[in-house]
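Peer 1: the amino acid sequence is not available; the structure is as follows:
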């Protein structure tokens, strides 16, 4: 079949529905009502002659043909977007989409220069449409490999072939407890490593294996995937946990958290900008140069430099 502009619109709607997990969930992104979205999908099914998904009481489910169509749609829409950027670049304008994914709970870190980079980019190249999403470490690497995003920011213990990593800054993690925890009012000198090890911990699952030195995960411990969830457990007063210092600082000042004495599991992690190796659109090159340049200017006075791996 010959693909028309109307077909591309229908495929774009279908992609949004799949990514959001259903018709109602896609309404906000598309700016369309649920009946209108349903009509679009029905029109696409009629055009292709296949059933793309099941919808009803059991929720939204892709058919096998639907999965195949979605894979084709994603590849097609991505290629069109890339070629649109290339064609626009011929006339010297910096326009296009720039998709960045970051790990959770980084907005409170003054060491993160992403907001400054976004501000400079908006000022110097207002035609670039910047999108920022929050994603897990594994999700960032997966989406980079699939070409769904241009860059990610986080700390990555596992290095994947085909991706480039630029060191930005270090993030310090320390052990904290909430106001209702027995250790909260105990003097530092009276708290031993064993006292902290005997407490119930809340761990982040993606680091519990690689990072832990002494503390073994027990049945009473909790394992979460987000810092925000970990913070809530610690604030309850029933758990202790390793939190980024920048995320805990405000709660320490307000008296809701206490930073415990140094524990051997405390650690620093390197926050990195990660992206696919190889050539990139000019829009991404400008973003990378802007962000990395902010760290180079900060470290040059101390003889430092942003490292690339």
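Peer 2: In hand now; what should we look at? For clarity, every value in this text was computed on a predicted model and none was experimentally measured. Numbers count the residues shown, from 1 in each chain.
Peer 1: use CA for all of it now, contacts and neighbours both
Peer 2: Fine.
Peer 1: can you tell me how far residue 230 sits from residue 260?
Peer 2: Distance, residue 230 to residue 260, by Cα to Cα, to the nearest Å: 16 Å.
Peer 1: what's the answer for residue 275, then?
Peer 2: Here the criterion is Cα to Cα. By it, residue 275 lies 36 Å from residue 260.
Peer 1: put this beside the first:
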């Protein structure tokens, strides 16, 4: 079987193919690449000829990856990421930290009094000015998946149940309660449906505390909005609910459950840590070291 030896032009064409595929077509990629459609098309044809397969369908019906194109996109994206890491890893050996630090976080952590993540990023910039943080906000479930797929290097979320695939660095504790709003004329909360989202505490509340499942929600903002109507209740972090309560009369249900959630900096156990990740974890630990009960 012949071996493919990629030259510099091939690598450039692969980068262009990945950009077009991620953008969803030639038109969307034109501005990102600052290239004409004709030039982009020529690079795509070069990659297809090099690999001996058609990677995408393009025409009046629009842009669509073929089965081979889907495989090529995944393999090329991973290969290009590793190539891009060569410089940062060499810099690391020389004692110079550089490159992108990918951090995934759940929403609204910054509103917690004990959260020192902005301070940690500022200190990281002071100690390693060539490291560029990339912050992505995701749900609990999506963060775990992103860690497994190595789309983020550090995930900052609750611990819940420990998974052997991950290492956990405790930062601070947030409290979750079920909140609702009294409608005019009501003297107490009636048993109203619990707004649902895929989350360990929500599942536990429904399974163990007799709540009826209410409408689905995409995040804390939606849960708070529905709870503020008085027609539903929702599980919210106490620090976030306190901010909402400044405008809307939501309050914790007196007989509702209470959960204590340890927010952690989480990394994949089998993935070697780069020096920039180690530095960021050390800074997080230093700044959150005064948290008791963790």
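Peer 2: Here it is on my side, so go on. Since the structure is predicted, the reported quantities are computational estimates derived from the model, not experimental observations.
Peer 1: got a TM-score for the pair?
Peer 2: The TM-score (TM-score structural alignment, normalised by the length of structure 2) is 0.83; 287 aligned residues with a Cα RMSD of 3.0 Å.
Peer 1: what lines up with residue 270 of structure 1 in structure 2?
Peer 2: In structure 2, the residue paired with residue 270 of structure 1 is residue 262, using TM-score structural alignment.
Peer 1: neighbour count: residue 275 and residue 260 of structure 1, which is higher?
Peer 2: A direct count of neighbours by other Cα atoms under 10 Å for residue 275 of structure 1 and residue 260 places residue 275 higher, at 25 against 20.
Peer 1: contact partners for that one?
Peer 2: 144, 150-152, 163-165 (Cα atoms under 8 Å, 6 or more residues apart in numbering).
Peer 1: ditto for residue 128 of structure 1
Peer 2: 94-98, 121-122, 283.
Peer 1: buried members of those into PyMOL, please.
Peer 2: Applying 16 or more other Cα atoms under 10 Å to those, the buried members can be selected in PyMOL as follows:
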select buried, resi 94+95+96+97+98+121+283
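Peer 1: quick one: the contacts of residue 128 of structure 1 as JSON lines, columns for distance to residue 194 of structure 1 and secondary structure too.
Peer 2: Formatted as JSON lines, the contacts of residue 128 of structure 1 follow (distance: Cα to Cα, whole Å; DSSP: H, G, I helix; E, B strand; the rest coil):
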{"residue": "94", "distance to residue 194 of structure 1": "58", "secondary structure": "coil"}
{"residue": "95", "distance to residue 194 of structure 1": "57", "secondary structure": "coil"}
{"residue": "96", "distance to residue 194 of structure 1": "55", "secondary structure": "strand"}
{"residue": "97", "distance to residue 194 of structure 1": "52", "secondary structure": "strand"}
{"residue": "98", "distance to residue 194 of structure 1": "48", "secondary structure": "strand"}
{"residue": "121", "distance to residue 194 of structure 1": "50", "secondary structure": "helix"}
{"residue": "122", "distance to residue 194 of structure 1": "51", "secondary structure": "helix"}
{"residue": "283", "distance to residue 194 of structure 1": "52", "secondary structure": "helix"}
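Peer 1: and the contacts of residue 128 of structure 1 as JSON lines, adding distance to residue 56 of structure 1?
Peer 2: Listed next are those as JSON lines, based on distance: Cα to Cα, whole Å:
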{"residue": "94", "distance to residue 56 of structure 1": "44"}
{"residue": "95", "distance to residue 56 of structure 1": "40"}
{"residue": "96", "distance to residue 56 of structure 1": "37"}
{"residue": "97", "distance to residue 56 of structure 1": "34"}
{"residue": "98", "distance to residue 56 of structure 1": "35"}
{"residue": "121", "distance to residue 56 of structure 1": "44"}
{"residue": "122", "distance to residue 56 of structure 1": "43"}
{"residue": "283", "distance to residue 56 of structure 1": "42"}
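Peer 1: which position in structure 1 aligns with residue 12 of structure 2?
Peer 2: So, by TM-score structural alignment, residue 12 of structure 2 is matched to residue 9.
Peer 1: how much space between its match and residue 22 of structure 1?
Peer 2: Counting by Cα to Cα, the gap from residue 9 of structure 1 to residue 22 of structure 1 is 17 Å.
Peer 1: who's more crowded, the two?
Peer 2: Comparing residue 9 of structure 1 with residue 22 by neighbour count (other Cα under 10 Å), the higher total belongs to residue 22, at 20 against 14.
Peer 1: skipping adjacent residues, who's closest to that one in space?
Peer 2: residue 60 (5.3 Å; Cα to Cα, 6 or more residues apart in numbering).
Peer 1: isn't that neighbour right up against residue 53?
Peer 2: Yes - distance between residue 60 of structure 1 and residue 53: 6.9 Å, which falls inside the contact criterion (Cα atoms under 8 Å).
Peer 1: neighbour count for those two, which is higher?
Peer 2: residue 53 (20 against 16).
Peer 1: what's the match for the more buried one in structure 2?
Peer 2: Under TM-score structural alignment, residue 53 of structure 1 pairs with residue 56 in structure 2.
Peer 1: wait, that match touches residue 63, no?
Peer 2: Yes - contact status for residue 56 of structure 2 versus residue 63: in contact at 6.9 Å, counting by Cα under 8 Å.
Peer 1: now do the strands in the stretch 51-200 of structure 1.
Peer 2: Taking DSSP state E, counting those that start in this stretch, the strands of the stretch 51-200 of structure 1 run over residues 53-54, 61-62, 96-102, 128-134, 151-154, 163-178.
Peer 1: any chance of those in JSON lines, plus distance to residue 36 of structure 1?
Peer 2: Formatted as JSON lines, these follow (distance: least, Cα to Cα, whole Å):
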{"stretch": "strand 53-54", "distance to residue 36 of structure 1": "16"}
{"stretch": "strand 61-62", "distance to residue 36 of structure 1": "19"}
{"stretch": "strand 96-102", "distance to residue 36 of structure 1": "26"}
{"stretch": "strand 128-134", "distance to residue 36 of structure 1": "25"}
{"stretch": "strand 151-154", "distance to residue 36 of structure 1": "33"}
{"stretch": "strand 163-178", "distance to residue 36 of structure 1": "40"}
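Peer 1: many thanks, we can stop here.
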